[in-house]
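S.K.: Kindly return the folded structure for what I paste below:
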Amino acid sequence: MARGSKRKFIIKEESDPIIEEEPDLISEEDSDEKNSDLKPLLDSQRKKGRKVINNDELRLLNPIPANEARERWPLRYQDQPRSQSSTETLYDSAEEIVQAKYHYANAMVDSCLYKLGDTAYVQAEEGKPHYIARIVELFQTIDKQAYFKAQWFYRAEDTVINEENAALIDKRRVFLSDMHDDNPLNCIVSKVEIAQIDLVVKERTIPQSGFYCDMKYSLPYLTFKNIFHGGCFKGSNNNSSKPQKLLLDLYSGCGAMSIGICMGASLAGVDLVTVRKEGAEDFLCLIKKWQKLCKKFSLLDDQDDSGETSDEEIDDGQGCTVSEQEDGEDDEGSEEVYEVEKIFDICFGDPNKRKERGLYFKVHWKGYDQTYETWEPIRNLSNCKEKLKDFVRKGHKSNILPLPGSVYFICGGPPCQGVSGYNRYRNEKAPLDDEKNKQLMVFMDTIEHLQPRYILMENVVDILKFAKGFLGRYAIGRLVSMNYQTRMGMMAAGSYGVPQCRVRVFLWGAHPSEKIPQYPFPTHEVVSRGLNPKEFEEINVVHGKKDYRLEKALNLGDAISDLPQVGNDEKDKEREYGTVACTGFQKYIRLPRKDVIKLTVDSRHKSSGMLYDHQSLRLNADDYERVGYIPKKKGANFRDLPGVLVNEDNRAELDPTQERKRVKSGKPLVPDYAIKFVKGKSTKPFGRLWMDEIVNTVVTRAEPHNQIIIHPSQDRVLTIRENARLQGFPDCYKLFGTIKERYIQVGNAVAFPVSIALGYAFGLACQGKSQDDEPLMTLPFKFPQCLARSSDDDN
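M.R.: Below you'll find the model as predicted:
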């Protein structure tokens, strides 16, 4: 990642003095003097191919009155004694300010006049393109050297987007950074024009040649922001206000991300209407076809000049179109005529499981009951144009599918399984060529099609680790290429009120006229465990106020100590608690549905006050026997089993002096995979948790073979409900599916306190109440107390 402080200028080396004008650059009596002692140095610079500016070509002009200069740049005039030259100070002590003798309004370099605010090329090392900077100060140092202060413009490859994703961005587009530093005046090469473009202006005029700038880029939280809207140039806040704000949750799973966002937004006074979709790729195809159908039947205002959309544009994926057949009669020999009574649903995919993907409609047939309803490809409805038109008109009126501009907020965590360390065949050279990473492209394509006002993407930290963070950089690059403002942060779930670390990456996107949401400061004392890539250290969401008091970190016992005992083969999905809450966390997490704020989930059950999903994955007989041997003590794992030794370099190995102990089936009590896992150095296989610990992360697989997941005092793995508690799910949140499916739903979810906190930040931003110049904000509540409805809340 580029940083302005690491720029290299070919005129600066410790062994070579800066070659510039003679001592006092503004003194008339000195202006014509020539210092013959400089000649050898000038010659040496020329031999090295260095840029050398003659005295007549380098001059500071129009001094700024001393009082004004001291008022505008007070730190330059501290009159402090200096033990180093200004050059040494500039490069060796970044915190020390170069002291000035005079400031100027203009400078002459190579017979070209520059003024404050001009943009210029600045010379870089040989073979590199010139840097681009705005001149924000012109001054003479107390050592009588001519300097200018630069505010740097970055090309896409200089930002987090990096060279590999720079092709996503127009080459003419540059980004104004918040990096400033001081440089010798003779670094300047020539003037360069940069057009300033307002992203919000409907008719944007981008120059055919030269550069343009419409965003500011800053390193903290890798923020790209509209340069005119709340940026460094004065602009207007043009926040949109819609009567209904639709939140589309892609890859929604059990909906924890969108539900938490809705709950948090409601705490900020914003109501969201939520739609959840899992099959994002089919959904993208569907909404594109739906837009074309609406155009075909003249339901959209933005009709093409060519008129009605052609039949070919609504191809169902199998080479068939919506069109009237020339011969409307049935083929000769047809035994029965089926008449469409009503079309009432639409999908894209293969609903009939015939390996024929395309656009399908759900049909109710005249004279038949609903058991005969079928999914029909669009080609089979070519004689039913009026029925199809009626369905599309009614669907458009009731908004059964989103059209571009109708979705206010899109959130989702596109799976990127191709970055997982468990994947032996990861494609580091071309990550997007891996089918397991393609959903990231689908997610961005959906955003490009629907054009929402806000975006929030969640993902694992590996997208910033794998292939030097290629996928994370790609995600930012795609949003910026679509003119979205962006901000990236890394948040630990435990920092917001649950007993697990669980670090995840969150990427905000905001329309140019909106404020970018902030990241909430942590509320609890939890330290992430070394998962943060050094290249992305700027995005760790941490509390920088030393005097701010954080709540004590929760531990496993705080979350689950009240739950009743269950066995390895618990079959009941619902049961009585039979216990009382022991901690504040347990009190709030047990709230009945009616008392939980804005729990907008499609519930297929009535709130009964029962405990749901308190079942564990049933261990096979061998593993159950092994778990029974694990001592009930803190830190216990397979190394505590009979016949295991730990050598001097902390590697587990079998004791050669003992006969290998076996379970009832005849298999080894200590399996080979436990000994070999991470070359014998891991303590995770058959690890037992302890009540005073913080769990690393809730996982999707509940097998104890390579992770610490065994209950502290019971011979089983943690139940679905215990995992859900670690994620902050209210107990009234009932899950559906097989036991394995419910573990996956919980393990893949965004932790509730994190999604609630982010939802609150969004609620402030969309109302224009947030300070988008400040990337972090303080929450007015803590989890889980925020779950409780106040008496005047609507359910």
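S.K.: Please make it C-alpha for all contacts and neighbour counts, starting now.
M.R.: Will do.
S.K.: Just the element for residue 217, please.
M.R.: strand 211-218 (DSSP states H and E).
S.K.: Which strands or helices does that strand pack on?
M.R.: strand 173-184, strand 194-196, strand 223-226 (3 or more CA pairs under 8 Å, 6 or more residues apart in numbering; DSSP states H and E).
S.K.: Packing partners of the shortest one?
M.R.: With contacts defined as 3+ CA pairs under 8 Å, 6+ apart, the packing partners of strand 194-196 are strand 211-218.
S.K.: Now the second one, please; I'll put the structures next to each other:
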Amino acid sequence: MNVVDLFCGIGGVAHGLHQAEGFNTLFANDVDADMCESFKLNMPEVSVICDSIANVQFKQLIGKKKVDIVLGGPPCQAYSTSGKRLMEDPRAMLYQQYYRALVETQPQMFVYENVRGLLSMANGKLFDEVQRLFASLGYFVEAKVLNAADFGVPQERERVIVVGVRDGIKFEYPKPTHISAQKTNTDLFDGSLPSHITLGEAIGDLPFIAAGETGYEYSSAPQNDYQKLMRENAPKKLMNHSAASHGEALMRVIRNVPEGGIKKDIPEEFRPKSGFPNSYGRLWWNRPSMTITRNLGTPSSARCIHPKCDRALTTREGARLQSFPDDYVFYGSRSKMNLQIGNAVPPLLAKAIANQIKKALS
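M.R.: A predicted model of the protein is given here:
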């Protein structure tokens, strides 16, 4: 099945398709140079066009090839409920370029991924416009919110998945493979699904390092199936498991954040005066991570403090929580790599969707 991968980032979707098998990516496109380099390092067989989507000539690129699926999620910052949500942001209008891609490639099916905030942007009018525009091309369009944690990703990450299909094609959204631990304690739970993978289960074999330190050796053999999956083709030495240094003032704050705590839980004498309510948040060891963002190394920005170490997450820990395997290579500075990871589609979520695409088009 021939795929066009738009807003491809570092290849979260492409890696998920590769795991599902049966897909051929004709080309991928993104405007960020570092992300394109990361994509190329991991999938050198795919042609990557590093340019604004507005400059991509789809008809020329595909020639006489048939396109089965167009995939992609425009940058989400304009829609995110944690951002300013400005309609004037040009990124909020990139769905129009996605529409142009559909017009020029005429795929059997498309998948459009974005943050849940897309549903409520401009009081829902933007999402209505997106659906109307895509449906005008003859697609049956539906949307559903999926939580990555329900599909084996150790992270609570809700995303809107908009799917459009031509007449005669039936697509069914993937059914969860995991369930919240809270639900396993209810009478409605039949015991057929395992609990969500926790942060501890995801990164427990990575060495506990202090702020400013780097770890190169695993602390143990794989302890569970998730760790085995992440380490299938792992290099002998860990990559990108380097903790940022924090100043003494920030270290005093971090040391006083309890597990699962946020700014309000810090004793008043150490509590920062500025910051959002969820700033300086520490994660839980026995729960999935909260949504990983580009600021996974910045304690003052989001809930990203390691549950047991007094520091922010490392790049490799962030990658694990997004379900990128340990042999996945990231290009650029630490902040650029963290941005790439935070903006990515978790490969395991992409794989679950890809398996349903195969069923729909078979």
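S.K.: Could you quantify their similarity as a TM-score?
M.R.: Comparison of the two superposed chains (TM-score structural alignment, normalised by the length of the second structure) gives a TM-score of 0.84, and 339 aligned residues with a CA RMSD of 2.7 Å.
S.K.: Now the helices and strands packed on strand 211-218 of the first structure in a markdown table, please, with extra columns for distance to residue 747 of the first structure and mean neighbour count.
M.R.: Shown next, in a markdown table, are those (distance: least, CA to CA, whole Å; neighbours: other CA atoms under 10 Å):
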| stretch | distance to residue 747 of the first structure | mean neighbour count |
| --- | --- | --- |
| strand 173-184 | 39 | 21 |
| strand 194-196 | 46 | 18 |
| strand 223-226 | 29 | 29 |
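S.K.: Could you dump the ones you listed into TSV with distance to residue 365 of the first structure added?
M.R.: Listed next are those as TSV, based on distance: least, CA to CA, whole Å:
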stretch	distance to residue 365 of the first structure
strand 173-184	57
strand 194-196	60
strand 223-226	54
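S.K.: mind checking which helix or strand the aligned residue in the first structure for residue 358 of the second structure is in?
M.R.: Counting by TM-score structural alignment, residue 358 of the second structure corresponds to residue 763 in the first structure. Residue 763 of the first structure belongs to helix 752-766 when assigned by DSSP H and E.
S.K.: contact partners of the helix or strand following that helix?
M.R.: Next in sequence after helix 752-766 of the first structure, counting helices and strands by DSSP H and E, comes strand 776-777. The contact list for strand 776-777 of the first structure, computed with CA atoms under 8 Å, 6 or more residues apart in numbering, reads 518-521, 541, 761.
S.K.: now do 7 Å
M.R.: In this structure, residues lying in contact with strand 776-777 of the first structure by CA atoms under 7 Å, 6 or more residues apart in numbering are 518-521.
S.K.: Where does it end up in the second structure?
M.R.: The aligned range for strand 776-777 of the first structure is empty, by TM-score structural alignment.
S.K.: and what of stretch 462-480 of the first structure?
M.R.: Stretch 462-480 of the first structure covers residues 117-135 of the second structure once aligned (TM-score structural alignment).
S.K.: got it, and stretch 164-181 of the first structure?
M.R.: Per the alignment by TM-score structural alignment, stretch 164-181 of the first structure matches no residues in the second structure.
S.K.: circling back: what's the span of the match of stretch 462-480 of the first structure, first residue to last?
M.R.: Between the opening and closing residues of stretch 117-135 of the second structure there is a gap of 21 Å (CA to CA, to the nearest Å).
S.K.: before we move on, what about stretch 140-148 of the first structure?
M.R.: 8 Å.
S.K.: Over which residues of the second structure does that stretch lie when aligned?
M.R.: Going by TM-score structural alignment: stretch 140-148 of the first structure matches no residues.
S.K.: and the aligned partner of residue 159 of the second structure in the first structure, how many neighbours does it have?
M.R.: Using TM-score structural alignment as the criterion, residue 159 of the second structure maps onto residue 504 of the first structure. By the measure other CA atoms under 10 Å, the count of residues near residue 504 of the first structure is 21.
S.K.: List the buried residues for the longest helix seen in the first structure?
M.R.: Ranked by residue count and defined by DSSP state H, the top helix of the first structure is helix 280-296. Across helix 280-296 of the first structure, burial judged by 16 or more other CA atoms under 10 Å covers 280-296.
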